[in-house]
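Q: Below: sequence and its predicted model.
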Amino acid sequence: MADLVLIGTAKARPFRNVWMLEELQVPYTLRPEIPRSPEVLAMNRSGKVPILKHGNFIMTESAAINTYLADAFRGHVPELVPPAGSQLRGRYEELVSCIITELDAQGLWIHRKHEAMKQFFGHIPEAVQHAQQHFCNTVNILLAQLREVGDYLLGNFSAADILLVHCLDWAGVIKWLPSTSIESELQPVLEQYLERCHKRDAYQRAVAQRKAKL
């Protein structure tokens, strides 16, 4: 087995990949580099993390990394990503696209740019307010779907749940959740879903990595 190295701090988006690796139960090394460090820039000209090294192979983007890992280590544990070509894989890709574009890029990242990092990108309260509402609207849609399919987004736990829970946790940190914008009948669905995912052993091990000092 080629060496697996994940570069980036578990305090940010690389947490998604730490959790995934813990679910897969494969050996890996975490190098908690911060964005734009010399090591990061040497492998990713954007200066962003996470970066995965699997032997001589290097890739970026947290969602893509998790899909790759599930395919590369298929058979180690119950499937975390459905097989390519299946309808369930299509549903998985749909969920991932929704979470990354609608929750992360159009929601949480707007807050980070125009609130948390407003000194660099400018303070635009209206944009943040609209992003928060868009985030909650999308969460309502996903929760309604979750209520129909069972305990997890695809019925069984998958890498899509890792992405969603990370976004929901992030929203909690910035006080977007809990929110009155979450439909009242869906609030118990959200609470029970988070409790279920947070109790997973792999999640707890990933949290321990997040709490570790750089």
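A: Noted; the coordinates are in hand.

Q: going forward, measure contacts and count neighbours with C-alpha atoms only.
A: Noted.

Q: Spit out the contact partners of the residue nearest the centre of the chain.
A: Nearest residue to the geometric centre of the chain (CA atoms, centre = their mean): Leu163, 2.9 Å. By CA atoms under 8 Å, 6 or more residues apart in numbering, the contact set of Leu163 is 16, 63, 96, 99-100.

Q: One more to weigh against that first structure:
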Amino acid sequence: MADELIFYTNPMSRGRIARWMLEETGAPYTTEILGFESSMKAPDYLAINPMGKVPAIRHGKTVVTECAAICAYLAEAFPDAGLAPTAEERGSYYRWMFFAAGPLEAATTNRALGFHTPADKSRMAGYGSYADVMDTLEKAVSASPYIAGNRFTAADVYVGSHVGWGLSFGTFEKRQAFADYVGRVTDRVASKRARAIDDEATEALQKSA
């Protein structure tokens, strides 16, 4: 019998990334929707993620948190979905997934919060500057159809989610290369299905509030 797969999330969170990845795998899973100031901070969930944040998954006895880690884990756990990298793709796959989890998120979050790295201190910041990050990402998404090459992988779920949200919320510069990339990676059945599920869940939460 396959290990049970449980997904802890809130549809108004980064859990949307993990939802998309779960839908891409085609694996059966159950969803537990948590409240930001209620069930996420309850002892039962803190035992799963002491940060008291979503998303998280429990696959049998294995617990995984952090969106990039969830995407990478699920790609390996369900190889038939074809979302893990080949030997040739592995370098770019991990390079850009970790770039998005590190420099990209840090640079865009700091900018959104009004923090700008002084030019003479840029070497202290892991991302250098916001401009460096945007230019680097533009080159990455322009080099090939998908972030690791000519084929969609789990890295596109993670990187594509960041780019899509950045364009939607104004934390990314509006560049054609970004829009083209998001269009490619989100025009997928699993992506559309995941959005529909979370949009419906969001509407239900808002009605019950």
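A: Received, thanks. Worth saying up front: this structure is predicted, and the values here are computed from it rather than measured.

Q: ok so, going back, now structure 2: which of the contacts of Leu163 of structure 1 match?
A: Retained in structure 2 (both residues aligned by TM-score structural alignment, their matches' CA atoms under 8 Å) from the contacts of Leu163 of structure 1: 16, 63, 96, 99.

Q: Where does the second one sit, in terms of helix or strand?
A: What it means is Ala63 of structure 1. Element membership for Ala63 of structure 1 (DSSP states H and E) is helix 62-72.

Q: immediately after that helix, which helix or strand?
A: Next element after helix 62-72 of structure 1 (DSSP H and E): helix 87-98.

Q: Distance from the chain centre to the helix or strand following that following helix, please.
A: With elements assigned by DSSP H and E, the helix or strand that comes after helix 87-98 of structure 1 is helix 109-111. From the chain centre to the centre of helix 109-111 of structure 1 is a distance of 15 Å (CA atoms, centre = their mean, to the nearest Å).

Q: Check stretch 133-142 of structure 2 too.
A: Relative to the mean C-alpha coordinate of its chain, stretch 133-142 of structure 2 is positioned 17 Å out (CA atoms, centre = their mean).

Q: Which stretches in structure 2 count as helices?
A: For structure 2, helices defined by DSSP state H occupy the ranges 15-25, 43-46, 67-77, 90-99, 105-112, 130-142, 154-169, 176-186, 189-208.

Q: hmm, back to that, scan the kept ones among the contacts of Leu163 of structure 1 and report the most crowded one.
A: Arg16 (26 neighbours; other CA atoms under 10 Å).

Q: The helix holding Ala63 of structure 1 vs structure 2 - mean distance after superposition?
A: On superposition with structure 2, the mean distance recorded for helix 62-72 of structure 1 (mean CA distance after the TM-score superposition for structure 1) is 0.9 Å.

Q: if I look at the counterpart of Pro188 of structure 1 in structure 2, how far off is Ser144 of structure 2?
A: In structure 2, Pro188 of structure 1 lines up with Gln176, judged by TM-score structural alignment. The gap separating Gln176 of structure 2 from Ser144 of structure 2 is 15 Å, by CA to CA, to the nearest Å.

Q: Nearest spatial neighbour of Leu190 of structure 1, chain-adjacent residues omitted?
A: Residue nearest to Leu190 of structure 1 in three dimensions, not counting chain neighbours: Leu143, with 6.7 Å by CA to CA, 6 or more residues apart in numbering.

Q: what do you get for Glu105 of structure 2?
A: His162 (8.0 Å).

Q: which position in structure 1 aligns with that neighbour?
A: Aligned partner of His162 of structure 2 by TM-score structural alignment: Cys167.

Q: wait, doesn't that match sit right on Leu103?
A: Yes: if you go by CA atoms under 8 Å, Cys167 of structure 1 and Leu103 touch, sitting 7.0 Å apart.

Q: tell me the contacts of the match of His162 of structure 2?
A: By CA under 8 Å, 6+ apart, the contact set of Cys167 of structure 1 is 103-104, 108.

Q: ok, the aligned residue in structure 2 for the residue nearest to Leu190 of structure 1 - how many residues close by?
A: For Leu143 of structure 1, the aligned position in structure 2 is Glu138, judged by TM-score structural alignment. Close neighbours of Glu138 of structure 2, defined as other CA under 10 Å, add up to 15.

Q: Lys174 is in contact with Glu138 of structure 2, correct?
A: No: counting by CA under 8 Å, Glu138 of structure 2 does not reach Lys174; the two are 10.6 Å apart.

Q: The helix holding Ala63 of structure 1 corresponds to what range in structure 2?
A: Helix 62-72 of structure 1 corresponds to residues 67-77 in structure 2, going by TM-score structural alignment.
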